[in-house]
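Novice: below: sequence and its predicted model.
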Amino acid sequence: MATIYDVAKEAAYSISTVSKVLNNSTNVSSRARKKVLEAIETLDYVPNSSARTLATKKSNMIGVVFSENLGVGMAHPFFGPVIEGFRKFVDMHNYDLLFVSRSIKGEESYTNQLIRRGVDGIVVFSTDSDQSDLKIYRELGIPCVFIDMEVNDFNSVYSDNYHGALMAVDHLVALGHQKIAHIHGESTGFIGVERMRGFNDAISAHGLNTPEEYIMNGGYYSADGGRMAMMKLLRLSEPPTAVFVSGDQMAIGAIQAIKEYGLSVPEDISVVGFDDIEIAKYMEPALTTIAQDKEKIGQQAGLLAIESILNPNCLPVKKTIPVRLIKRETTRQVKK
């Protein structure tokens, strides 16, 4: 079966141009339109979409792509509530969702699936720093919204990661801690960079001196990554009295490491996480953390997706969602 890539090759035009012709866009030259239509006829290419889509050029469907390094997709405790908030919002506006995997195997790519099904827009859930796919999304010519990743020429929605880190450090300093370490997420990713920037600025604002060995890379926000990073901190000749961990799952691993080392949380070391995943309040001890409004992130992404579908020429919007400090049981006043 011919794909849009075959049509683009046959017509000697880009995928973006083919997509515009298929969507009946006016921003295509008559020569390009003629060549693309001829290629479509030659290859007998027909997008596998509903009759309504072919007639109206609208499918009332939004594609959902997961682009994250752990490969857990909706099973991730952060993404689940976000996608549910997104689903509820777009469902009220009569849009369906099409879930595709960026790592799909076989002849047909995930982008071709999106085009073949005639999606009106795309939402990308991203935790990684690889922006190589941005060129592909630009060529598709379909409105896109990125979640958890700042993208200059697309709509994007993310938490106020920077101020969340400031809150975490301020809380620990207010408790009397001065030896504060940071276990950060992937240091080239947007959220990891923003949370580390907030940590560094807060440490500087309080006049503290954080040794280089107090900064540990926990990798891609897994419990194992947090555990291994915390073990390294505990082996230092002068370990910290508190640690800000850039993700709740990493914080869970860090607390496990502290317990394995024969120490207690928060009696020996205070821990602050980031995310406020569901299990955080049920842990023993319950996790002090920076809460993201996951449902609101999903709702705002849905709003931007629909607005950009209805008005494709609107300028990209970056939406920052406020966060808040949730004080629980993993932090306490420093011992004198």
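Specialist: Done, it's in.

Novice: C-alpha only now, for contacts and for neighbours.
Specialist: Fine.

Novice: in stretch 221-235, what's buried?
Specialist: Counting neighbours by 16 or more other Cα atoms under 10 Å, one finds that the buried residues in stretch 221-235 are 221-231, 233-234.

Novice: show me where the stretch 101-250 of the chain has its strands.
Specialist: 121-126, 144-147, 155-159, 180-184, 215-217, 242-245 (DSSP state E, counting those that start in this stretch).

Novice: any idea which of the ones you listed gets closest to Thr320?
Specialist: Of all the strands of the stretch 101-250 of the chain, strand 155-159 sits nearest to Thr320, with 5.3 Å by Cα to Cα.

Novice: contacting residues around the closest one?
Specialist: When contacts are defined by Cα atoms under 8 Å, 6 or more residues apart in numbering, strand 155-159 is touched by residues 144-150, 292-293, 297, 300-301, 304-305, 316-323.

Novice: what do you get for stretch 85-103?
Specialist: Under Cα under 8 Å, 6+ apart, the answer for stretch 85-103 is 60-67, 109-110, 113-114, 294-303, 306.

Novice: narrow the contacts of strand 155-159 to those in helices?
Specialist: Among the contacts of strand 155-159, DSSP state H puts 297, 300-301, 304-305 in helices.

Novice: neighbours of the nearest residue to Ile142 once chain neighbours are set aside, how many?
Specialist: Counting by Cα to Cα, 6 or more residues apart in numbering, Gly121 is the residue found nearest to Ile142 once chain neighbours are left out, at 5.6 Å. Gly121 has 24 neighbouring residues, counting by other Cα atoms under 10 Å.

Novice: next up, a second structure to put side by side with the first:
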Amino acid sequence: MDDTDSVAEPDDSRRPVGHDGPPVGEPTGRPLRSATLSDVAREAGVSLATASRSLNGSNRTVREEYRQRVLAAARRLNYSANHSAQAVARGSSQTVALVVSDIADPYFSSIASGVMRSAEDEGLVVTMSITERRPEREAELVRALRGMRPRSLILVGSRRSDPRLTDELQAELSAYEQAGGRVTVIAQPTMPFRTVAVRNTEAAAELAEQLIGLGYRSMAVLGGPEHLLTARDRVTGFVRRCAERGIEIPDRKIVHGEFTRDGGFVAAAELHRRELADTELVFAVNDVMAVGAMAYFRTAGLHLGREIAIAGFDDIETLRDVSPALTTVALPLQRIGQLAVSLALSDNPADLVVPVDGSVIIRESTPRRG
């Protein structure tokens, strides 16, 4: 029987071949065996192929009438697909493995939201793993995920300047692709995989340009971890554009710290200890650091926006609760997640690297001077 044959089989067809007991799914007083896909097909009166396409997804379209019959039969029989067996048979599962640095960080949670929404539209399930900002965990997680045979693996997080860690991670990702998977990275295009790359240097330079246009001349930078390429690119773009406009930012006014709220608080305190008397504006290379810096400056008795201006980068959603409203570089974070899924599922992408631009948003934390 195929998709064009709508003749239903008799009720006895609910008894699997060689099964003399009650139909699958009916009470017997003893544990029932799990229903199989063949049971569902017989219950719905369709072919095994049609049942599979209806339940497991397929490029071939199933008539809605048959699909609904299959779904109803699956519910009656309490059928649950054996995804492990399907992954072995296909060489991959219907899952997307997402690896992020820190899900508590709004930057990563917003990207994860975009990945999940886009994957759901494609009928895929997302599993998520967290490195807790420990670089060695990336290769370990990829190694473990390879055994789960995800259809695609999306890695989110800045690349690092450590060649040993990079080589180890690249080897694991390459092994996963050689087994039939597909890697997409949201980071700098430093590895030979599909990549969604934020233009951090260019966006930080544009932020500096607009702040100079507002009259700022004496600036400092909270630079994030020195080994993170994202932090390094943002510092480079900002400092270089200032230099091009005749404004030097000395090394003593560049303070590195963790890419977290507490990291921003501590870095701002260190900047204050070094030299803050003539500083008009502080640029934090991400918004969570900027929020931490704002908290420190308040405890130090400084009036934000008037005595010290501050700017960030990313435009995370939680900024709506920050006062004064923070000047920042807005990134389409959910859209970045969606782009990663699209790139991962494309059989013939036009480009292996998809660039993403940021846009400067001037708010109350950086009022015009003079």
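Specialist: Good, I have the coordinates. Remember, predicted model here, so these are calculated numbers, not experimental data.

Novice: TM-score of the superposition?
Specialist: Here the superposed chains carry a TM-score of 0.75, computed using TM-score structural alignment, normalised by the length of structure 1; 274 aligned residues with a Cα RMSD of 2.3 Å.

Novice: what range in structure 2 matches stretch 243-251 of structure 1?
Specialist: Using TM-score structural alignment, stretch 243-251 of structure 1 lines up with residues 282-290 of structure 2.

Novice: just the endpoints, please. Distance across that stretch?
Specialist: 9 Å (Cα to Cα, to the nearest Å).

Novice: ditto for stretch 152-170 of structure 1
Specialist: Stretch 152-170 of structure 1 end-to-end distance (Cα to Cα) = 30 Å.

Novice: that stretch corresponds to what range in structure 2?
Specialist: Against structure 2, stretch 152-170 of structure 1 falls on residues 191-209 (TM-score structural alignment).

Novice: again, but for stretch 75-90 of structure 1
Specialist: Counting by TM-score structural alignment, stretch 75-90 of structure 1 sits on residues 104-119 of structure 2.

Novice: just give me how far the matching stretch sits from the chain centre.
Specialist: Remark: stretch 104-119 of structure 2 is offset 5 Å from the chain centroid, using Cα atoms, centre = their mean, to the nearest Å.

Novice: next one: stretch 158-178 of structure 1
Specialist: 21 Å.

Novice: ok, and for that stretch, which residues are buried?
Specialist: Buried, per 16+ other Cα under 10 Å, within stretch 158-178 of structure 1: 158-173, 175-178.

Novice: now, which of those lie within helices?
Specialist: Per DSSP H, those map to helices at 161-173.

Novice: need the contact list for the counterpart of Arg261 of structure 2 in structure 1.
Specialist: With TM-score structural alignment as the criterion, Arg261 of structure 2 lines up with Ala223 in structure 1. When the contact criterion is Cα under 8 Å, 6+ apart, the partners of Ala223 of structure 1 are 249-254.

Novice: map these onto structure 2 and name those still in contact.
Specialist: Of the contacts of Ala223 of structure 1, the ones still in contact in structure 2 (both residues aligned by TM-score structural alignment, their matches' Cα atoms under 8 Å) are 249-254.

Novice: now, which of those sits nearest Lys281 of structure 1?
Specialist: Using Cα to Cα, the kept ones among the contacts of Ala223 of structure 1 come closest to Lys281 of structure 1 at Ile252, 11.7 Å.

Novice: and the next element down the chain from the helix or strand harbouring Gln256 of structure 1?
Specialist: Assigned by DSSP states H and E, Gln256 of structure 1 belongs to helix 248-260. Using DSSP H and E, the helix or strand that follows helix 248-260 of structure 1 in sequence is strand 270-275.

Novice: show me what Thr56 of structure 1 aligns to in structure 2.
Specialist: So, by TM-score structural alignment, Thr56 of structure 1 is matched to Arg90.

Novice: quick one: that match from Gly181 of structure 2, how far?
Specialist: 11 Å.

Novice: what does Met219 of structure 2 give?
Specialist: Distance from Met219 of structure 2 to Gly181 of structure 2, by Cα to Cα: 46 Å.

Novice: same deal with Ile361 of structure 2?
Specialist: 39 Å.

Novice: those two: who's more crowded?
Specialist: Gly181 (20 against 16).
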